[in-house]
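Novice: give the three-dimensional model of this entry:
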Amino acid sequence: MNFDPYHYKYPSRRNVVYSSRGMVATSHPLAAQAGLDILKKGGNAVDAAIATAAALTVVEPTSNGLGSDNFALIWKDGALHGINGSGAAPLSFDADAFRERGWQKVPEQGWASATVPAAPKTWALLARKMGNLSLAESLAPAITYARNGHAVAVTVAHNWRLAYEKYVKLLHGKEFNPWFETFCPKGRAPRAGELWRCGEQAYTLDLIAKTEGEAFYTGEIAEKILDFSNQTGGFYSSEDLERHSPEWVDPISVQYRGYDIWEIPPNGQGIIVLMALNMLKGFSFSQRSAETCHKQIEAIKLAFADAHRYVADQRFSHVPVTEMLSDHYGDVRRNSIHDQASIPEAGNPEASGTVYLCTADEQGNMVSFIQSNYTGFGSGIVIPQTGIALNNRAKGFSLDPAHPNVLAPGKRPYHTIIPGFITKDGDPLGPFGVMGGYMQPQGHVQVVMNMLDFAMNPQEALDAPRWQWVGDMDVAIEPGFPVSVAQKLQQMGHHIRMALDSNTFGRGEIILKTSEGTLIGATEPRADGSIAAW
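Specialist: Model (predicted):
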């Protein structure tokens, strides 16, 4: 079919948004407004993405922060560019030492879960290489939100409360005291509508802005990070911070229904999306039936099995990307999909918890950007007097010495956050993404197919009820998923469970270029999502 987001028959529950000069779509209205303000001041889509990402660290700290990682796909100057802004393990990390402590896997909280923060340096690099404005101009809205305060959004308040209830039970060492002092100074999480200020984060953002990120890695902020690490049994060294550098990468893609679907290459899990679509393109689909969902689930299972076997930091391990995305391997894996659910195993290709945003400007630049601390606030480690919550991305490593993704000094872990992009015949259609840990590739596949197989407009594609494979034969379905389809999936061998809410089914945004040359945007009903249009 020839998909055109400009044409559709019926309005969805929430209509799409159109604009002609620029657009920002993300999970929080204040962050979207920050990006739009930058567009109106002469910034391009890259500047708007930086402003939105920085604002999200303030208004949605439950998902990301100044200690986050990020990735981006950027359409600029007639080409698609990729940047890998994921941090590496500290040089003092040692898999043998971790195992000697009795750990069978990397802990979820504490210093042992934190890789080197990457987000501020990615912002600085993008501003310098691709932006119209200075980093200071793009960070100004975030600094204002942090210094003057903002009213906490509903979804953010809910997740903040859940984090507090979890941390108050689990985090007891002195290294965790600053998290409670910084993010719950009243002895509880902020409530929806309550004014939240974080002057310490404003100060840190201001230093990042004035020094183009250098203060974070070699200056005053770095000293605070290293001092707290040394005082509380952390692993960071000055070399860890100084040596961090984002990496420009070549995006990877497969063709699906005449469109090219793009992702960031490993160490990210975007390859799962492409492998699944490569299998599914050999089938014909006319409706979102039980048979369709079954094939989607089985393809996702097979792709995850391969990713968990092969995906790692390509600077340390060979990842057979070309072979994993070949048509031949797609055929081989497709032939493993039968009429009944199965537990997947990795093939042999060589044998033949995040914020997302997207932006567009009137010059044709478009950005797909994702940023995350991993699970909630991350490691539970907050650097005193800075507002910096460190990620827990090291949890993505294996401690199996024979695995390509085994923990090693200076290595980047298997990464769950993935920005997506669609092109056709060398021209950009636009960015898309779905947040949410291991739900992300599953959300990408469902949203892409909703548009390209089932002719849904972008808002309908996001609104449609989702399934989520959670392991073995278990599949969760969210409220609103058709009962008859769920019953048939159960008969096909899937263990179906109905979720009580939609919190774990991802949160996405889409911006696409229409055949009229205008922009169409959609945002997620599962979050406080907003589109700011100009």
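Novice: from here on, contacts and neighbour counts on C-alpha atoms
Specialist: Fine.
Novice: for residue 399, see how far away the residue nearest the centre of the chain is.
Specialist: The centroid of the chain falls nearest to residue 417 when counting by C-alpha atoms, centre = their mean (3.3 Å). Noted for residue 417: a distance of 21 Å to residue 399, by C-alpha to C-alpha, to the nearest Å.
Novice: what does residue 180 give?
Specialist: Residue 180 sits 30 Å away from residue 399, taking C-alpha to C-alpha as the criterion.
Novice: and what about the nearest residue to residue 306 once chain neighbours are set aside, helix, strand or coil?
Specialist: Nearest residue to residue 306, sequence neighbours excluded (C-alpha to C-alpha, 6 or more residues apart in numbering): residue 346, at 4.6 Å. Look at residue 346: counting by DSSP: H, G, I helix; E, B strand; the rest coil, its state is coil.
Novice: strands of the stretch 51-200 of the chain, start to end?
Specialist: For the stretch 51-200 of the chain, the strands defined by DSSP state E, counting those that start in this stretch occupy 69-76, 79-85, 150-151, 195-196.
Novice: would you do the same for the sequence below? I want to compare the two.
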Amino acid sequence: MSKPTFDPHYYPYASQRMMTVANRGMVATSQPLAAQAGLDILKKGGNAIDAAIATAAALTVVEPTSNGIGSDAFALVWTKGELHGLNASGPAPQAISIDKVKERGYDYIPKQGWIPVTVPGAPAGWLALSERFGKLSLKETLEPAINYAKNGYPISPVLAYYWKKEYEKYLPYADDEQFADWFDVFAPNGKIPQVGELWKSPDHAKTLTAIAETGAKSFYKGEIADKIDAFSKKHNGFLTKQDLENYKPEWVSPINVSYRGYDVWEIPPNGQGLVALLALNTLKGFDFSEKDAVATYHKQIEAMKLAFADGKKYITESKHMTVNIDALLSEQYAEQRRILIGDEASIPEAGTPPKSGTVYLATADQEGNMVSFIQSNYDGFGSGLVVPGTGIALQNRGCNFSLDPDHDNALQGGKRTYHTIIPGFLTKGDQAVGPFGVMGGFMQPQGHVQVIMNMIDFQLNPQAALDAPRWNWPEAKRVMVEPDFPKHIADGLERLGHQIEYTLDKYTFGRGQIIWRDPDTGVLYGGTEKRTDGLIAAY
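Specialist: Below you'll find the model as predicted:
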């Protein structure tokens, strides 16, 4: 059975918010208005899948600094005793190539402009979820998002912070015609919305309405596709209407590792969930008796480095990978990597296995359905391009491709790149425990490992697991930690060769949500992030 093993009364981070408990339905995400949109759909008779779609669509409006209609998405869906995976990430345009990018003067893929734009998968993902598992129509689930876009909503504090940060990033492009619509939509009259100010986007509302009424056909084959195609042609982009017409999201079999009696599930590559599983597979060979111990953090960090070394070398669209996923997750390979963790900080390299911006949300309903869903532009508002008259901010996911033709993740037309966004799910035996996720670029697998260990190894409840101070390994021997990270642990890690950097930037450490379900009672336990505007809407 998957009865939660944490002590719901044990709460070591009392200065933060308490865990939410409910039994009829729960929606957890980084923006309160989006969470409420999902809850409204549950109360209307929708299930957890409908609520996830409604929340995701609402997030494109109420948190446009992290995702949009032009995003990609991934989902893990638990329903009727089975876990299903959806990969709604889009490929690179067929016309793009390494040589063509280099002909334009680049030796890397830039983050802004048309070069990093890939086919947006989110609208097709919403439709796929709705058609296979939803109880309500896509039109009904998108209604809250349309209302927010049409009537407006007041800007929240964290959203305002990100908006200002992104505006400053795009200022150098203010006189470039292809970026004009970004400024018209998100910084009208040269001003960005402030905390408490009402912001609305009629173009978003029109586009979401068209998606709702046509089942996303307008986006991929109709009027919206024509507008995207024309915008791309005008500015010498690679994306075409044919790329959009040919796109379909993919139902995939989730991958997992067994960790101390639980199964931790992730979406298979091209997502980087494999990195989290590699680290956990390595770490399960150690005994951790104490959370706040130098040895615990040292082993976590070193295992994460080893996992990233493999991930950055091998992860791409699965059919282009030169190594077998099962081989990477084998006990034999885990042991090979585990013995490389010594007593000092290291700079690891990828191994040779045996042959063989982002938003996150979690939903649950009283029928037992649960969804782990993630959606992202990749970098803030994405490419900085907004399709005229649509409100669609196009993602810049393609900047993760490599221009090295010998790399597994080498740029190629029609290929899906290494993807940072990853939903997670936990089961025990044949029962669902629940969805979890920590958004934030390459922090995501690091966040997954930390919250999973907090809950399983150290019996923290979902809220306490999220509130615990985090670390983030960016490169080499550098490790960034939060202001409340224990000083004696930081000092101990430095003695082992880690270069510890305290930072006040809480956004470095990701933003997560967790829902656990008690199978005996149906009671839901939810945790939401202290590092954002997050809310759990429940009843």
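Novice: quick TM-score on the pair, please.
Specialist: For this chain pair, the superposition-based TM-score is 0.98 by TM-score structural alignment, normalised by the length of the first structure; 534 aligned residues with a C-alpha RMSD of 1.3 Å.
Novice: picking that back up, which one of the strands of the stretch 51-200 of the first structure is the most hemmed in?
Specialist: strand 69-76 (a mean of 27; mean count of other C-alpha atoms under 10 Å).
Novice: what residues in the second structure pair up with it?
Specialist: Alignment of strand 69-76 of the first structure against the second structure: residues 72-79, by TM-score structural alignment.
Novice: how about stretch 369-388 of the first structure?
Specialist: By TM-score structural alignment, stretch 369-388 of the first structure lines up with residues 373-392 in the second structure.
Novice: mind listing what's buried along the matching stretch?
Specialist: Across stretch 373-392 of the second structure, burial judged by 16 or more other C-alpha atoms under 10 Å covers 373-388, 390-392.
Novice: give me the subset of the residues you listed lying in helices.
Specialist: Among those, DSSP state H puts none in helices.
Novice: show only the entries of the residues you listed found in strands.
Specialist: 373, 374, 375, 376, 386, 387, 392 (DSSP state E).
Novice: quick one on the thing from earlier: sec struct for whatever residue of the second structure lines up with the residue nearest to the centre of the first structure, please.
Specialist: Correspondence of residue 417 of the first structure to the second structure, assessed by TM-score structural alignment: residue 421. For residue 421 of the second structure, the assignment made with three-state DSSP gives coil.
Novice: mean shift between the match of strand 69-76 of the first structure and the first structure?
Specialist: Mean deviation of stretch 72-79 of the second structure relative to the first structure after superposition (mean C-alpha distance after the TM-score superposition for the first structure): 0.3 Å.
Novice: residue in the first structure paired with residue 337 of the second structure?
Specialist: For residue 337 of the second structure, the residue aligned by TM-score structural alignment is residue 333.
Novice: can you tell me the SS state at the residue nearest to that match when sequence neighbours are not counted?
Specialist: With sequence-adjacent residues excluded and distances taken as C-alpha to C-alpha, 6+ apart, residue 333 of the first structure is closest to residue 279, at 6.6 Å. Assigned by three-state DSSP, the conformation of residue 279 of the first structure is helix.
Novice: wait, what's in contact with residue 279 of the first structure?
Specialist: 299, 330, 331, 333, 334 (C-alpha atoms under 8 Å, 6 or more residues apart in numbering).
Novice: narrow those residues to those in helices?
Specialist: Those of the contacts of residue 279 of the first structure lying in helices (DSSP H): 299, 330, 331, 333, 334.
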